[in-house]
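Engineer: with the input below, show me the fold.
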Amino acid sequence: MKPANGAPRRHLPTSPFKPPPPAPPAERFSVNDRVTHDRYGLGIVTGVEDEVAVVVDFGSRQERVTTPFKKLYKL
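Structural biologist: From the prediction side, this is the model:
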């Protein structure tokens, strides 16, 4: 049996099944945006690294959050 490679399968146009929904666009953050994180709480974005990661100041600590930003929300 082949191991799963994690790549999405292509949809055949003749398939009777619906194609998978497109991935939602990644949220963009800029410096001084107020954000909330499920684990760390409220914070302010202090740096953006080319849509790969953001640096957020949560008051008591600074954290680098990488994409996808599943737990980080803009306020």
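Engineer: could you use CA atoms for every contact and neighbour count after this?
Structural biologist: Fine.
Engineer: can you give me the end-to-end distance of stretch 64-75?
Structural biologist: 18 Å (Cα to Cα, to the nearest Å).
Engineer: what residues sit buried inside that stretch?
Structural biologist: In terms of neighbour count (16 or more other Cα atoms under 10 Å), stretch 64-75 has its buried residues at 65, 69, 72, 74.
Engineer: can you check stretch 49-63 too?
Structural biologist: Applying 16+ other Cα under 10 Å to stretch 49-63 flags 53, 54, 55, 56, 57, 58 as buried.
Engineer: just send the buried residues of stretch 64-75 back as JSON lines, with distance to residue 46 and secondary structure too.
Structural biologist: Shown next, in JSON lines, are these (distance: Cα to Cα, whole Å; DSSP: H, G, I helix; E, B strand; the rest coil):
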{"residue": "65", "distance to residue 46": "12", "secondary structure": "strand"}
{"residue": "69", "distance to residue 46": "16", "secondary structure": "coil"}
{"residue": "72", "distance to residue 46": "14", "secondary structure": "strand"}
{"residue": "74", "distance to residue 46": "13", "secondary structure": "strand"}
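Engineer: please provide the structure for the following sequence as well, for comparison with the first:
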Amino acid sequence: MRRTSPAVRRRPPGSPFNTPEIPPPPIEQFTTGDRVSHDRYGLGRVLAVGEDDTVLIDFGAETYRIASPYAKLVKL
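Structural biologist: Okay, here's the model as predicted:
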């Protein structure tokens, strides 16, 4: 008995698996003095922006350096 390899199945044009790849959202740019909100630390103000896309932010009680990509950081 001979085995045959399975045929390559093409998806129909209306298939939900034919969705195009969605490009990632652009990385947000911050400047000194911007007001920001962080999910964990709260409201803050940008003190400095580094050349390697790090942002130094003053959240009132503490200052944090946050690196790119800024997943939980939103510009207000």
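Engineer: how close are the two chains, by TM-score?
Structural biologist: The TM-score (TM-score structural alignment, normalised by the length of structure 1) is 0.73; 61 aligned residues with a Cα RMSD of 1.6 Å.
Engineer: just put the buried residues of stretch 49-63 of structure 1 in JSON lines and tack on distance to residue 43 of structure 1 and secondary structure.
Structural biologist: Output for the buried residues of stretch 49-63 of structure 1, formatted as JSON lines (distance: Cα to Cα, whole Å; three-state DSSP):
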{"residue": "53", "distance to residue 43 of structure 1": "15", "secondary structure": "strand"}
{"residue": "54", "distance to residue 43 of structure 1": "12", "secondary structure": "strand"}
{"residue": "55", "distance to residue 43 of structure 1": "10", "secondary structure": "strand"}
{"residue": "56", "distance to residue 43 of structure 1": "6", "secondary structure": "strand"}
{"residue": "57", "distance to residue 43 of structure 1": "5", "secondary structure": "strand"}
{"residue": "58", "distance to residue 43 of structure 1": "4", "secondary structure": "coil"}
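Engineer: between those, which is nearest residue 29 of structure 1?
Structural biologist: Nearest to residue 29 of structure 1 among the buried residues of stretch 49-63 of structure 1 is residue 54, at 7.6 Å by Cα to Cα.
Engineer: quick one: map that closest one onto structure 2.
Structural biologist: The alignment partner of residue 54 of structure 1 in structure 2, by TM-score structural alignment, is residue 55.
Engineer: roughly how far does that match sit from residue 40 of structure 2?
Structural biologist: Applying Cα to Cα, the value for residue 55 of structure 2 to residue 40 of structure 2 is 16 Å.
Engineer: and the longest strand along structure 2, how far from structure 1 on average?
Structural biologist: Ranked by number of residues, the top strand in structure 2 under DSSP state E is strand 42-49. Strand 42-49 of structure 2, aligned to structure 1 and superposed, deviates on average by 0.4 Å (mean Cα distance after the TM-score superposition for structure 1).
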